[in-house]
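Chemist: quick one: sequence plus predicted model below, questions after.
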Amino acid sequence: MPGVALLLSAFGWVLLALAMIGTAYMAFATGVLARFLAQRSPASPRATPVTLLKPLYGAEPKLAENLATFLEQDHKGPVQVLFGVQRADDPAIAAVHALQRRYPEARIDLVIDGTPHGSNGKVGNLVNMMRQAAHGVLILSDSDMAVGREYIGQVLAALDQPGTGAVTCLYRGRGDAGFWSRLASAGPSYQFLVGLVFAKTRGLADPCMGSTIALRRETLDAIGGFAAFADVLADDHAIGQAVRARGLAIAIPPLLLVHASTETAFVELWKHELRWAATVRGVSPAGYAGSFIGIPLPIALAGMAIHPNYGLAITLAALAVRVATVRVVDRHAGEPTAPLWMLPLRDIASFAVFVASFFVRSVDWRGTELTMLDNGRVAAPSEMT
């Protein structure tokens, strides 16, 4: 039918136009990322006492190795590494005991406390851990992060800047469990990182991420402590909002940490990324809705199916920009996150997650289904009855 053909043709041109805009955006954003990462990140010379907070849950591939990077630091001041679990039979305890044997001179403390504090299990763990936090500067980071030797010094240097209330850190991916984990790790390395730095440097976003949240104890107390975020899914974002509400800035040093992906099957990747996407959608609906423009390759492929000739040229341009992004990230990381042939699969998966996230009303968090409420809050099944 002529009318249907005309509509299909128009739809194809719209897709190709969006793909061209997205490709131009990603090219510019990749340049911004390259300049940001090229900055020098000095370490603080001060011997500031620090407590590293590491909430744990279950065994993960390379867990002990990742945690050990926080003990192998060049920082000269006292460091307490405080681990927390909520069950006496948590397999992560074995990794903590192994670290205590490996680093007998380090102060490594473990809190085992299952006292509940709201729906967010990680935050509840942190509330229990704070009873044994020894120092006035706190650096919280997720269990799946790995860092370099100057991590503490660089974070403290950023925290020492006037008007700074908290420090958070960029991260790239690393697959630790085969194909699906490598596919998952390409997301933070080659897409999330680009958009985040662009938004931060252009004043479009002021992120605070679980990769690192460093702040002084008095700042944490002033925003209500960790307990104030016990029912919030995006606790890192909410902590950042609370810090900014007190007129303090959140700094991001040009430091690239490592996030270890551990997915061994597609369903794990899907659940994890859908939870993350739904979380971002909940805290920034408008910004998230427009983020599809940063995934131009699948859009170009769809447009090429309707207009092959023009579509092929735009698809190749989108692919070339994606390769340039990979080169920038891998150069600063010192190693590739994933092979180039994974890029189309990664971008198609990202677009599928983006679409599916608009239909999510509950998310899976470590085997527990949490219902999403207003203002980024969540409720466990027992709280819904």
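Modeler: Arrived safely.
Chemist: all contacts plus neighbour counts: C-alpha atoms, from now on.
Modeler: OK.
Chemist: surely residue 60 meets residue 262?
Modeler: Yes - checked against Cα atoms under 8 Å, the pair residue 60 and residue 262 is within contact range at 7.1 Å.
Chemist: dropping in the other structure now:
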Amino acid sequence: MSLSWIVPAIIHGLGIGLTFAATGYACVALWAIGKARRTITDSTQKPQPVTVLKPLHGAEPRLYENLHSFCLQAHPDYQLVFGVQKQDDPALAVIQRLREEFPRHAIALAVDSRVYGSNHKVSNLMNMLPHAQHDWLVLADADINVPVDYLTRVTAPLADPGVGIVTCLYYGIPGPSFWSRLGRLFIDDWFAPSVRLSHAFGSTRFAFGSTIALRRDALQTIGGFEALCDTLADDFWLGELTRRAGLRTVLSEVVVGTDVGESQLKALWSHELRWLRTIRSIAPAGFAMTFVCFTSPLLLLGMCLAPGPITTGLALLGGAARVLLHFLQRRTSDRAFAWHEVLLIPLRDTLLLMEWAAALAGWQVRWRGQVMHARSGGSAP
């Protein structure tokens, strides 16, 4: 009996499977985004005093604009604590400008070079914490831009003693370069929908440097920032350790902006590869299946392996869902439609697939001039 039909049948089945997987993911991601939009609620909790911790490192593009958004908060009682590790850090000039512009604001500054582990950002936070006047804390990266009601809304869930942290998703704010616009799509079209999908199915195993709000007692429960000083993914582990302590993670309805400033492919590749290898270190099994998220190349490969009406129909449905997801994400971030960016979708998905493959091939990442290894658990040497 001839078995010559087996290999073609396997290839055909693989093509249909890839097409079905990519289409299924795009459709379910659309559902998750729609579900999140329907569950937005407003809080009526009385605001509590809050300290915002902002670790800084250099004069990043749009640093003034981003920090300025934190000075415009409608919250009735909040303090800003900025931290740098060098006396000549260019960010100091921006902080001085804000102090002059907002003389009535409670703005503290920690300039401290002490390092406690391999993660310099965590060392910065440890040096800043003694300056915090309040027991409700908000950590936010330097490149984050927020609306005026941000502090009131993100801290409201902390009134529940069972809540450990509150975290925020974010959308990309691109610079003028082509590569920064492509980097924005990494966040808006892949990262944010994947988190929405995970959250829709009940997972809260995440925390993002865009925002982490927590009470001082929750921080003390996990051993303080000292417990994070040798971790690469410090934001994730801050959430993970509070979850292990029996406290819940809340994904806020607030979506903040983050700068995407890469002007060259090399810089974009390095940044996104660091993200992907960090995600791999945290959830290796889930990361191995991430390829189903890269819709365009999978649909093309599926049609090439199994040409026919079934794959064509699935591919049309998957392609339409992918484009609709792109525009829904523009609405989520309150940004105007950019119809020409639809043309970037195939390139964006293909670059992601290549980065995913590269992330599987090693652990080394570069972050703020340091070479680190995203080993199991996200630790760094």
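Modeler: Everything's here; your move. Quick caveat, the model's predicted, so the values are computed rather than measured.
Chemist: tell me which of residue 60 and residue 262 of structure 1 has more neighbours.
Modeler: Set residue 60 of structure 1 next to residue 262 and count neighbours by other Cα atoms under 10 Å: residue 262 wins out with 23 against 19.
Chemist: do a quick rundown of the helices in the stretch 1-150 of structure 1.
Modeler: For the stretch 1-150 of structure 1, helices defined by DSSP state H, counting those that start in this stretch occupy the ranges 2-37, 63-68, 92-102, 121-129.
Chemist: out of those helices, which one sits most buried?
Modeler: Between the helices of the stretch 1-150 of structure 1, the one whose residues have the most neighbours on average, counting mean count of other Cα atoms under 10 Å, is helix 121-129 (a mean of 24).
Chemist: give me the mean distance between it and structure 2.
Modeler: Using mean Cα distance after the TM-score superposition for structure 1, helix 121-129 of structure 1 ends up 0.8 Å from its aligned counterpart in structure 2, as a mean over the superposed pairs.
Chemist: and for that helix, what's in contact with it?
Modeler: The set of residues external to helix 121-129 of structure 1 that reach it, using Cα atoms under 8 Å, 6 or more residues apart in numbering, is 53, 55-56, 82-86, 111, 113-118, 225-227, 229-230, 235.
Chemist: cool, stretch 139-147 of structure 1 as well?
Modeler: 50-56, 60, 63, 66-67, 69-70, 210-215, 257-261.
Chemist: show me which of those residues are buried.
Modeler: Using 16 or more other Cα atoms under 10 Å as the burial test, those include 50-56, 60, 63, 66-67, 70, 210-215, 257-261 as buried.
Chemist: aligned to residue 366 of structure 2, what sits in structure 1?
Modeler: Taking TM-score structural alignment, the alignment pairs residue 366 of structure 2 with residue 364 from structure 1.
Chemist: residues touching that match, list them.
Modeler: 271-272, 275, 370.
Chemist: okay, and it sits in which element?
Modeler: Under the criterion of DSSP states H and E, residue 364 of structure 1 resides in strand 362-365.
Chemist: any idea which element residue 260 of structure 1 lies in?
Modeler: With elements taken from DSSP H and E, the one containing residue 260 of structure 1 is strand 256-261.
Chemist: what does residue 299 of structure 1 give?
Modeler: helix 296-306.
Chemist: re the thing from before, among the helices of the stretch 1-150 of structure 1, which comes closest to residue 315 of structure 1?
Modeler: Distances from residue 315 of structure 1 to each of the helices of the stretch 1-150 of structure 1 were compared using Cα to Cα; the shortest belongs to helix 2-37, at 8.0 Å.
Chemist: coming back round to it: next SSE downstream of the helix holding residue 299 of structure 1?
Modeler: Once the chain leaves helix 296-306 of structure 1, the next helix or strand it forms, by DSSP H and E, is helix 308-333.
Chemist: got a list of contacts for the next helix or strand after that next one?
Modeler: Beyond helix 308-333 of structure 1 in the direction of the C-terminus, DSSP H and E gives the next helix or strand as helix 343-356. Contacts with helix 343-356 of structure 1, where a contact means Cα under 8 Å, 6+ apart, come from 183-184, 186-187, 270, 273-274, 277, 292, 295, 297-298, 322.
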